[in-house]
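Engineer: test case, fold it:
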Amino acid sequence: MTAHTSILIHPDGRAEWVADKTVAEKALGNYGVGRAWLTDAALGLRISMSDCALVMPEEFPANPFAVKVLAHVAGFDPADAQPTRGPVVLWGFDGRNEWDSSRPLTERERVVITEALAVAGCTTG
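Structural biologist: You can find the predicted model right below:
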C-alpha cells in the first residue's frame, strides 16, 4: 500500500489520495499556500488552501465537500465549520520533517478520512 501523506479535495467533490503533500499543494494554484491546524487539539493533521481562496471567489469556487470532510474528521457539525474555497489538502504533520513537515497518514486517519469522504459524497480516484 502506498504511504499517502494527504488527501486533495476538489470543489466538485473529487478526492485524490496523494503520496506527496507538495504535489497536492500544486493544485491550489499560483498564489501562496496557507496552512492551518485542523483543530487546536489535532496537532497531527493540517489543512492547506490557497492564501487567496477566500478573497477571490471568482477564481476559487466554494468547496462544500471539503467543509463536510474536515468537519467530520474534526468531530464537529459542518454548520459550525469555516468556509473553504478551491481545492483543499488535508495532510499528516510531522514537525521533525525538515523538508516539508509531512508524514504518511496513519491507518486510523485513513479510515476516518475515508468515512468522512463517503459522508460528504466525495468520489475518489
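
Engineer: make it CA atoms for all contacts and neighbour counts henceforth
Structural biologist: Noted.

Engineer: by contact count, what packs against the strand or helix carrying W91?
Structural biologist: If you go by DSSP states H and E, W91 is part of strand 88-93. Here strand 88-93 touches strand 6-9, helix 21-25, strand 45-50, strand 102-103, going by 3 or more Cα pairs under 8 Å, 6 or more residues apart in numbering; DSSP states H and E.

Engineer: could you also give me the structure for this second sequence? I'd like to compare it with the first:
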Amino acid sequence: MQPLVLYSHSHGPNPWKLRRSQARDLHFAEPNGRLPSIVDPNTGIKLWESDAIVEYLIDQCECRQWLFFQVSGQAPYYGQASWFINFHPEKVQSAVDRYIKEMHRVNNVLDKVLRQGTFKES
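Structural biologist: You can find the predicted model right below:
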C-alpha cells in the first residue's frame, strides 16, 4: 500500500507538523483554491476540505470515534492556537500557552494509542 500524499500550509492547523507548503506539487485543481487536500495513490481519489478528508480516512480505517475526537478535541485547540499565534492583533501569551498546552495534551492521547498499536472500531 502506498502512502497518501498530503498538501497543507505552514500557518494552518491541518496538519501542524508540515513545515512547508507543497501546493505547487498539486496534480489536480482544487476548486476552492485552499488546503488541505490529499491524493490516495491506491484508489486515485483526490479530496479537499478537511471534513471530506476525515470522512474518507474514517471509512478507510473504520475508526469513527476518532472523528469526534478530532472535531471536538483537536480542531478547536489547533484553530485557536493558530489564531492567537499568527493572526490576533495583540499578543495574548496566556491564550497561546493554554492552546499550545491543550494541543500537546490531545497529541499525547493519540501518541499513546498509536504506540500501543491497539485500535477499537466504533
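
Engineer: TM between them?
Structural biologist: With the length set by TM-score structural alignment, normalised by the length of structure 2, the two chains reach a TM-score of 0.31; 70 aligned residues with a Cα RMSD of 4.8 Å.

Engineer: still on that earlier bit, now do the strand holding W91 of structure 1 against strand 45-50, angle only.
Structural biologist: 140 degrees (axes from the mean of the first three to the mean of the last three Cα atoms, to 10 degrees).

Engineer: just to revisit the earlier point, output the helices and strands packed on strand 88-93 of structure 1 in CSV, with distance to T124 of structure 1 and mean neighbour count appended to each entry.
Structural biologist: Output for those, formatted as CSV (distance: least, Cα to Cα, whole Å; neighbours: other Cα atoms under 10 Å):
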stretch, distance to T124 of structure 1, mean neighbour count
strand 6-9, 9, 27
helix 21-25, 14, 19
strand 45-50, 18, 22
strand 102-103, 21, 22
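
Engineer: for G34 of structure 1, find the nearest of these.
Structural biologist: strand 45-50 (5.4 Å; Cα to Cα).

Engineer: name the helices or strands packed onto that closest one?
Structural biologist: Packed against strand 45-50 of structure 1 by the contact rule (3+ Cα pairs under 8 Å, 6+ apart) you find strand 33-37, strand 88-93.

Engineer: what's the most buried one of those strands?
Structural biologist: Of all those, strand 88-93 carries the top mean neighbour count, a mean of 26, counting by mean count of other Cα atoms under 10 Å.
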